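Asks: Return atomic coordinates for the entry below.
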Amino acid sequence: MVGYKILLISCIALLLAMSGMAAAESWNESDFSQQEFGINLTLDSAGDNMTWYVNLSGIDGHWSTGTQLLINNSSQTFMLGRSPAEGIVYKEYNGGWSSASPLPEGMAVIGAPNSEQYIIVVSQSLLGNGGEYFCWAINVEATWPGHTSSVQQQFPADWGRWSSPDENMTCTMIPIDASLDLEKSTNGDDADEAPGPTIPRLDDVTWTYNVTNTGNINLTNVTVTDDMIGLIGVIPLLMPGESMELTEIGIAQFGQYENNATAVGTPAVNRNFENGNLNNHYVMDYDLSHYFGYSTSSGSSDIPTANPLLVIGGIGLAVALFLRREM
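Replies: Model prediction:
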């Protein structure tokens, strides 16, 4: 595919300014409810995942550590992490905690028992669309020999903990990644490069325009145009991962034909995106397509490589020069 995606640099700068966060944020033990051992917590939102790094220090002599991440988005509250008692664990909350179950696809917990570092990974697609907020809290624990219970430190410090897990969490915006993909075909052939399919002159030609939202935010008023035809259509709303197909039918012309399609969409302002909007920014992609129209009177769909009159004239000239040489 001949494609080109544009997301204005000013849009990126504006998003960072509006969201008030860089790709990574960090906290230490002073941000937790207790300070009995050292903690460095980093949340990295780069790429397709949200990744929490938990590094522990000052826990010499411990025999058991663990960390659990609590997340609340618009649809559910759940917990994942490593528990000293249960190992790697995933639970959901609906007025009470469910039994432990395997981690869903798109989640990972890295760190063996008694580790001093834990990494928890959650796909951004499980948390919501770009521009939406999800809330979270984290619990870190360590147990020393001779103690019957672990020392637990939580962030935020006033988080409601296990009995009220949705209270006093910290909230983070999912970074916006706005993009789209346009694939144009001629009579079912991608035909990015010439000559493309051969079509009898005056036969119908069907162009198909497939538009996909490849980002994580809704796109509105996705407008598809063709440089040889004009407006193909407008898609009012295209959700992340959604594709829509538009078609146009024309009449084949004689000779080599090329047209270029363009799709332009505007990132939607989400109801939870409180700090601004993206109405003045857009994303774009384009795709070329080709065909070669031949005359049915010739009885052949072969693509000519030279003008027949020039070929005959060239042969005649060669014969005349040969006869003159022999005389």
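Asks: going forward, measure contacts and count neighbours with C-alpha atoms only.
Replies: OK.
Asks: pull the longest helix from the protein.
Replies: helix 308-326 (DSSP state H).
Asks: Please enumerate the helices of this structure.
Replies: According to DSSP H, the helices that the chain contains are 9-19, 308-326.
Asks: and F292, which of the ones you listed is closest to it?
Replies: Closest approach to F292 among the helices of the chain (Cα to Cα): helix 308-326, 17.7 Å.
Asks: how far away is T262 from L323?
Replies: 58 Å (Cα to Cα, to the nearest Å).
Asks: who's more crowded, those two?
Replies: T262 (24 against 9; other Cα atoms under 10 Å).
Asks: I'd like the structure of this one too, to check against the first:
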Amino acid sequence: MQWQRESINSLIEDAILDAEERGTKVLSLGLMNQGEELNKNGELYTRRHPQLKVRVVDGSSLAVAVVLNTIPKGTTQVLLRGSLSKIAYSIALALCKRGIQVSTFYEDEYDKLKLTFGTHDARNLVLAKTCAPKTWLVGDGFNEGEQMKASKGTLFIPFSQFPPRKMRNDCFYYNTPAMVAPTYLQNVDSCEQFVVRAAWTRRSRGEAAKRPNRKSWKQRTDMYMRPFLLNVFFSKRFIHAKVMHRGTSKVISVATTNAKDLRNALPSLTDDNACRVVGKLIAERSKEADVFAMSYEPNKNERIEGRLGIVIDTIKESGIIFV
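Replies: Have a look, this model is predicted:
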């Protein structure tokens, strides 16, 4: 419904603006936060805020690259079936440019694809008369009846968010497009967290004007939803970190390179290695206190990178979840 789309888009927009204020460089829309009907795969927000510095992406380019890389080498013909999404158009165009013949079942899909292609590329686009191709690229709208028409040994490669239901034991099914993030990747967050945070802090202007001293929903519930807070302090001489329980102000775990045992053992009390030592100690001591999840609230204009990023990443790698 229209009002539901507006409500969802409003929350996502607030999350994007929140990420912009925090200095985020790239924000990728989650699985359920994108779509042609919902927000034109994120174009809605960039049109409303052309001055945005944060780059809003939907992962479609990566999905196209994964699908193209999945197609077996030596393939000369594929059959494209499913709703013609942004990804479907990109895949079909890329294959035609490579000289691979792309077939479609239905004439209306063939006409839509042909209109978007150049004359040279459209020569590799054909209207299928048989189900002979052994490689099928399938998306939303690919039904079970069409699946049963495929010849034995057909390879189904999905380009949709969800894979097709497996109906054939004599065919092969690939998973949906996905990639594994490198282990060295730092400062990665989920857009769903920003959406939740935006929902917590949201107050209408009228309500704020009537009751300016009233605490927001987040202010009233945050100490219970995220009770354990990490604090990290960097001085010129040492690094100090502690985890505190918000409700009681009790210190759960603490680690500092200024401690006697570390001060005599570490060559430097402020370098990257010292950050890793502090992060590992915080994680170990927190788990000893039965604390396996914590949160960190950056100050205004503070970015989770550099030495701070190393401390937090080390804590995550040691089995602590950040919420």
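Asks: After superposition, what is the TM-score?
Replies: Between these two chains, after superposing, the TM-score reads 0.20 (TM-score structural alignment, normalised by the length of structure 2); 125 aligned residues with a Cα RMSD of 7.3 Å.
Asks: list the helices and strands the longest helix of structure 1 packs on?
Replies: Applying 3 or more Cα pairs under 8 Å, 6 or more residues apart in numbering; DSSP states H and E, we find helix 308-326 of structure 1 packed against no helix or strand.
Asks: tell me the contacts of I120 of structure 1?
Replies: T51, W52, Y53, L69, G81, M107, A108, V109, I110 (Cα atoms under 8 Å, 6 or more residues apart in numbering).
Asks: Could you identify the buried members of these?
Replies: Neighbour-count burial (16 or more other Cα atoms under 10 Å) applied to the contacts of I120 of structure 1 gives T51, W52, Y53, L69, G81, M107, A108, V109.
Asks: Looking at those residues, which are in strands?
Replies: T51, W52, Y53, L69, G81, M107, A108, V109 (DSSP state E).
Asks: tell me the two of these that are most distant?
Replies: The most widely separated members of these, counting by Cα to Cα, are Y53 and M107 (14.0 Å).
Asks: circling back: quick one: which of the contacts of I120 of structure 1 is nearest Q153 of structure 1?
Replies: L69 (12.2 Å).
Asks: Let me know the next secondary structure element after the longest helix belonging to structure 2.
Replies: The longest helix of structure 2 (DSSP H) is helix 2-21. With elements assigned by DSSP states H and E, the helix or strand that comes after helix 2-21 of structure 2 is strand 26-28.
Asks: The helices of structure 1: which one's closest to D226 of structure 1?
Replies: Of the helices of structure 1, nearest to D226 of structure 1 by Cα to Cα is helix 9-19, at 26.1 Å.
Asks: I252 of structure 2 falls within a strand, correct?
Replies: Yes. The assignment for I252 of structure 2 is a strand, going by DSSP: H, G, I helix; E, B strand; the rest coil.
Asks: Just list the residues touching it, thanks.
Replies: I252 of structure 2 touches K242, V243, M244, H245, S286, A289, counting by Cα under 8 Å, 6+ apart.
Asks: Mind doing that once more with 10 Å?
Replies: Taking Cα atoms under 10 Å, 6 or more residues apart in numbering, we find I252 of structure 2 in contact with 228-230, 242-245, 282, 285-291.
Asks: Select from these every entry located in helices.
Replies: Filtering these for helices - DSSP H - leaves I282, R285, S286, K287, E288.
Asks: mind checking how far the third one is from V277 of structure 2?
Replies: Meaning S286 of structure 2. 14 Å.
Asks: now do the fourth one
Replies: Look at K287 of structure 2 and V277 of structure 2: by Cα to Cα, they are 16 Å apart.
Asks: Tell me which of the two has more neighbours.
Replies: Higher neighbour count among K287 of structure 2 and V277: V277, with 20 against 17, using other Cα under 10 Å.
Asks: Check which helices and strands the helix or strand hosting the more buried one sits against.
Replies: Element membership for V277 of structure 2 (DSSP H and E) is helix 272-288. With contacts defined as 3 or more Cα pairs under 10 Å, 6 or more residues apart in numbering; DSSP states H and E, helix 272-288 of structure 2 has these neighbours: strand 228-234, strand 239-245, strand 250-256, helix 260-265, strand 293-294, helix 306-317.
Asks: got the angle for that helix vs strand 239-245?
Replies: Counting by axes from the mean of the first three to the mean of the last three Cα atoms, to 10 degrees, helix 272-288 of structure 2 points 20 degrees away from the direction of strand 239-245.
Asks: follow-up on the earlier one: spit out the residues that contact Y53 and M107 of structure 1 alike.
Replies: I120, V121.
Asks: dump the residue contacts of L281 of structure 2.
Replies: Contacts of L281 of structure 2 by Cα under 10 Å, 6+ apart are A241, S253, V254, A255, T256, K287, T314, I315, S318.
Asks: Buried residues in stretch 65-84 of structure 1, which are they?
Replies: 65-73, 77-84.
Asks: need the strands for the stretch 151-300 of structure 1, in chain order.
Replies: Ranges of strands in the stretch 151-300 of structure 1, per DSSP state E, counting those that start in this stretch, are 151-155, 170-173, 180-186, 198-200, 204-213, 219-226, 230-238, 243-251, 255-267, 283-294.
Asks: Redo these as TSV? Include distance to S123 of structure 1.
Replies: Shown next, in TSV, are the strands of the stretch 151-300 of structure 1 (distance: least, Cα to Cα, whole Å):
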stretch	distance to S123 of structure 1
strand 151-155	21
strand 170-173	14
strand 180-186	20
strand 198-200	45
strand 204-213	18
strand 219-226	21
strand 230-238	21
strand 243-251	21
strand 255-267	21
strand 283-294	23
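Asks: Out of those, which is closest to S19 of structure 1?
Replies: strand 170-173 (6.8 Å).
Asks: Report the buried residues of the closest one.
Replies: T170, T172, M173.
Asks: so which of the strands of the stretch 151-300 of structure 1 gets nearest C135 of structure 1?
Replies: Nearest to C135 of structure 1, of the strands of the stretch 151-300 of structure 1 and by Cα to Cα, is strand 170-173 at 4.0 Å.
Asks: helices and strands around that closest one, which ones?
Replies: strand 64-72, strand 133-143.
Asks: now with 7 Å?
Replies: If contacts are counted by 3 or more Cα pairs under 7 Å, 6 or more residues apart in numbering; DSSP states H and E, strand 170-173 of structure 1 sits against strand 133-143.
Asks: so the strand it packs on versus strand 151-155, what angle?
Replies: Using the same axes, to 10 degrees: strand 133-143 of structure 1 against strand 151-155 is 160 degrees.
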